[in-house]
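Colleague: What follows is a protein structure lacking sequence information:
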């Protein structure tokens, strides 16, 4: 093998050294290649009780594991010679448009995960042109989130999530405030008559605000940014409620009533004038009951495996719900989405739209608003590439002909 010295002209294109940046957050996020990388960053930078609240599930966490296995068992079918130079990721849902086929799911205690909380999530969603859902258990109020999202992009879509709970007057007050603040769609969660048994939270003593114990002080020693932000920003409260701070099971069990029935859903339908989606549907029977009560659409969700362990997997329940609801009813899939390929799998399985919960919070914990924007960016690119590879130019092109399921 003959050797030679390379010329300067050959070396010059290879010598592209990047200057170091002082923006360490941006550098961290740029290195994340997918949501799983952001999860790893979040785990390093967030105290264990907060991270485990997001990452954990009910009891033995069987449902959340089975959910992941179900997505991994889906095969998407590549189609040759179906040129798709440009892919349109926009879609219509709940009477309005979304630039991407996913939105941000309602999450509680969000500023416990990162001080920017709902501010970061709502602002990133508005900038991306996708819906942001505010939870009843949010740590920013209905009005505060409206200001943040409306200030970033005019006409940003805001959805409000309401639990079926005991006090109808308080529920009505929340609905009136949401309508006055421009929330166009109501998500009514029906799978929380009582709090699920989330054992990680029990073992961590998860409360808001966190207790300063020897354990938490040691935890803070290598997560100083989280604690600095926590101690130097306004106190955590459930901002749309009564500014109370309680442990999770106590708060939920004081608000919710296991005797609530379909009549309570019918009452909400009677007082809410916008679109109404029922969240927590997993069977044909409950599909029919929700539609008969006046729901405009359904959210197929097992609450991320955080309520009933051994509950059906949302992706596997979707065909049954679709068959009962028919093609005209809009269906959103929630629970378990961690990639753009997961979004495509859900849309091919019969969903019209999807929501991201854990994935959103991993990004938030990894880097605040910028981290949420990175999640959205990663998922959008993954959806685009996946659609190009299976020969789908628009969201409407996705369907069951583009996938099959194998045994996990």
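Modeller: Structure received. Here the structure is a predicted model, which is why all the values come from computation and not from measurement.
Colleague: Only C-alpha atoms from now on, for both contacts and neighbour counts.
Modeller: Fine.
Colleague: elements contacting the top helix by length along the chain?
Modeller: Ranked by residue count, the top helix of the chain under DSSP state H comes out as helix 358-390. Under the contact definition 3 or more Cα pairs under 8 Å, 6 or more residues apart in numbering; DSSP states H and E, helix 358-390 sits against helix 24-31, helix 35-45, helix 48-55, helix 110-113, helix 117-128, helix 340-348.
Colleague: so who does the residue nearest to residue 373 when sequence neighbours are not counted touch?
Modeller: Leaving out its chain neighbours, the residue that sits closest to residue 373 by Cα to Cα, 6 or more residues apart in numbering is residue 124, at 5.4 Å. By Cα atoms under 8 Å, 6 or more residues apart in numbering, the residues touching residue 124 are 369, 370, 372, 373.
Colleague: Quickly note the distance from residue 298 to residue 365.
Modeller: Using Cα to Cα, to the nearest Å, one gets 29 Å for the distance from residue 298 to residue 365.
Colleague: Show me which of those two is the more surrounded one.
Modeller: Taking other Cα atoms under 10 Å, residue 298 and residue 365 do not tie; residue 365 has more neighbours (32 against 27).
Colleague: Could you pull up the residues touching that one?
Modeller: 41, 42, 45, 46, 113, 114, 371.
Colleague: now do 6 Å
Modeller: 42, 113, 114 (Cα atoms under 6 Å, 6 or more residues apart in numbering).
Colleague: How many neighbouring residues does the closest residue to it other than its chain neighbours have?
Modeller: Residue nearest to residue 365 in three dimensions, not counting chain neighbours: residue 42, with 5.0 Å by Cα to Cα, 6+ apart. Using other Cα under 10 Å, the number of residues around residue 42 comes to 23.
Colleague: Then the one 10 residues further on?
Modeller: Residues near residue 52, counting by other Cα under 10 Å, number 19.
Colleague: putting a second one here so we can go through both:
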């Protein structure tokens, strides 16, 4: 029999603790986010559909992106127990500099379309977190303004090559003069991928006030207010603008890139050179022989060739192929700090995170980016502790298995 009684007031008092009232709506939204998926849900509510779909979507049937995320779901960790993990070291050397966390923020175009704070927000957060930030050629903030937003942080510049090489040469010189230490040549965009969400949504750059966007804007007045009352949304590094993202890629960028262009950049760039968009072992060997210091295994977030190789599955064979001649980085599909740990265990020097922090940007500007980085950092630490590993430099392939 259960004997019941009336609780004493002294017993109720510790239980009656109302949560503190948060007046700031951004802080209130972000406080409820416990994962990157939570930030994605907030971002979806906060931004117009066309803007959210641009960040969230990929090419054609979006098979590539689903496969990339599924690969991380197939990871099985192999923990060691009875190890003192009261303190873990998440720092490591990446491309000539020490990073406090084993990931960088990826180059993403049109960031001020996601939130008016855009690239300045990601640069400032990355500097505070001690990790690199990458600025896209299709960024909406100038090289110099990003440098001013993160004067002591590590900055990488992602480069598309024009049909006319002179503008690219000028950007390279400006990046070097502004303290960017790494140049990231993207080689997987000979033409723009078929990003069907953008086509169906009628996305144009800059956004146009059509009847459809006007009606959508009525549901997202804060986003439109920020767009219309801040500096105009333009490409900071492009003189040719207008149209869909794919149309701009096809109009401006060079489909005739060869290994000679890697060698040319190696000759004019004084810092580290990374080739982004490598999707095979033999191509990795070739770019390293041409002078690349790093290889970024990437299928452009699934936004170019659908059914492309899964970057995570390439990490171990590429790492074995290039050895200590170059560093291997990986992107696409990373939504959890455990994903970062898995990639490092397989041989990556660092992960490059894109959508995860963009969801944070859309959810809450700079504070949202900081929330995303904090979530990933906490997940990295917790995963290492549960694995029984005290340092990211101690991760090895035997710590993980890719299940079939």
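Modeller: Looks like it arrived, so ask away. For clarity, every value in this text was computed on a predicted model and none was experimentally measured.
Colleague: Need the contact partners of the helix or strand following the longest helix of structure 1.
Modeller: For helix 358-390 of structure 1, the succeeding helix or strand toward the C-terminus, using DSSP states H and E, is strand 403-405. Applying Cα under 6 Å, 6+ apart, the external contacts of strand 403-405 of structure 1 come out as 73, 74, 75, 76, 77.
Colleague: picking up where we left off before, what residues does the residue nearest to residue 365 of structure 1 make contact with?
Modeller: 362, 365, 366.
Colleague: Format these as a markdown table; extra columns: distance to residue 319 of structure 1.
Modeller: What follows is the contacts of residue 42 of structure 1, written out as a markdown table (distance: Cα to Cα, whole Å):
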| residue | distance to residue 319 of structure 1 |
| --- | --- |
| 362 | 29 |
| 365 | 34 |
| 366 | 35 |
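Colleague: and in structure 2, which of those residues remain?
Modeller: Mapped onto structure 2 and checked by both residues aligned by TM-score structural alignment, their matches' Cα atoms under 6 Å, those keep the contacts 362, 365, 366.
Colleague: Who are the contact partners of the first one?
Modeller: It stands for residue 362 of structure 1. 38, 39, 42.
Colleague: What does it correspond to in structure 2?
Modeller: Aligned counterpart of residue 362 of structure 1 in structure 2: residue 359 (TM-score structural alignment).
Colleague: Please work out how many residues are found near the residue nearest to residue 54 of structure 1 when sequence neighbours are not counted.
Modeller: Leaving aside its sequence neighbours, residue 54 of structure 1 sits nearest to residue 358 (Cα to Cα, 6+ apart; 6.2 Å). Residue 358 of structure 1 has 23 neighbouring residues, counting by other Cα under 10 Å.
Colleague: now the residue mapped onto residue 341 of structure 2 from structure 1, nearest residue through space, not along the chain?
Modeller: Applying TM-score structural alignment, one finds that residue 341 of structure 2 aligns to residue 344 in structure 1. Ranked by Cα to Cα, 6+ apart and with sequence neighbours excluded, the top spatial neighbour of residue 344 of structure 1 is residue 383, at 6.5 Å.
Colleague: distance of whichever residue in structure 2 pairs up with the one you found from residue 350 of structure 2?
Modeller: Aligned by TM-score structural alignment, residue 383 of structure 1 pairs with residue 380 of structure 2. Here residue 380 of structure 2 is placed at a distance of 12 Å from residue 350 of structure 2 (Cα to Cα).
Colleague: Which of the two has more residues huddled nearby?
Modeller: Shown here are residue 380 of structure 2 and residue 350; by other Cα under 10 Å, residue 350 has more neighbours (26 against 23).
Colleague: Pretty sure that one sits against residue 103.
Modeller: Yes - with contact defined as Cα atoms under 6 Å, residue 350 of structure 2 reaches residue 103; the gap is 5.2 Å.
Colleague: what secondary structure does residue 98 of structure 2 sit in?
Modeller: strand (DSSP: H, G, I helix; E, B strand; the rest coil).
Colleague: burial of it, as a residue count?
Modeller: 15.
Colleague: wait, the residue nearest to residue 344 of structure 1 sits on residue 338?
Modeller: No - Residue 383 of structure 1 lies out of contact with residue 338 (Cα under 6 Å); the separation is 11.5 Å.
Colleague: okay, stretch 248-264 of structure 1 sits on what stretch of structure 2?
Modeller: Counting by TM-score structural alignment, stretch 248-264 of structure 1 corresponds to 245-261 in structure 2.
Colleague: May I have the secondary structure class of residue 311 of structure 1?
Modeller: Once three-state DSSP is applied, residue 311 of structure 1 turns out coil.
Colleague: Show me what it aligns to in structure 2.
Modeller: Match for residue 311 of structure 1 (TM-score structural alignment): residue 308.
Colleague: distance of its match from residue 122 of structure 2?
Modeller: Distance of residue 308 of structure 2 to residue 122 of structure 2, computed by Cα to Cα: 28 Å.
Colleague: which of those two has more neighbours?
Modeller: Remark: of residue 308 of structure 2 and residue 122, residue 122 carries more neighbours, 32 against 18, as counted by other Cα under 10 Å.
Colleague: show me the contacts for the aligned residue in structure 1 for the more buried one.
Modeller: Under the alignment (TM-score structural alignment), residue 122 of structure 2 maps onto residue 121 of structure 1. Contact analysis of residue 121 of structure 1 by Cα under 6 Å, 6+ apart lists residue 369.
Colleague: Tell me the counterpart of residue 294 of structure 2 in structure 1.
Modeller: Checking TM-score structural alignment: residue 294 of structure 2 goes with residue 297.
Colleague: Residue 104 of structure 2 belongs to a strand?
Modeller: Yes - Residue 104 of structure 2: assigned to a strand according to three-state DSSP.
Colleague: What is the neighbour count of it?
Modeller: 25.
Colleague: is it true that it touches residue 135?
Modeller: No - the pair residue 104 of structure 2 / residue 135 is not scored as a contact, 11.3 Å apart, by Cα under 6 Å.
Colleague: re earlier: so the longest helix of structure 1 versus helix 35-45, what angle?
Modeller: 160 degrees (axes from the mean of the first three to the mean of the last three Cα atoms, to 10 degrees).
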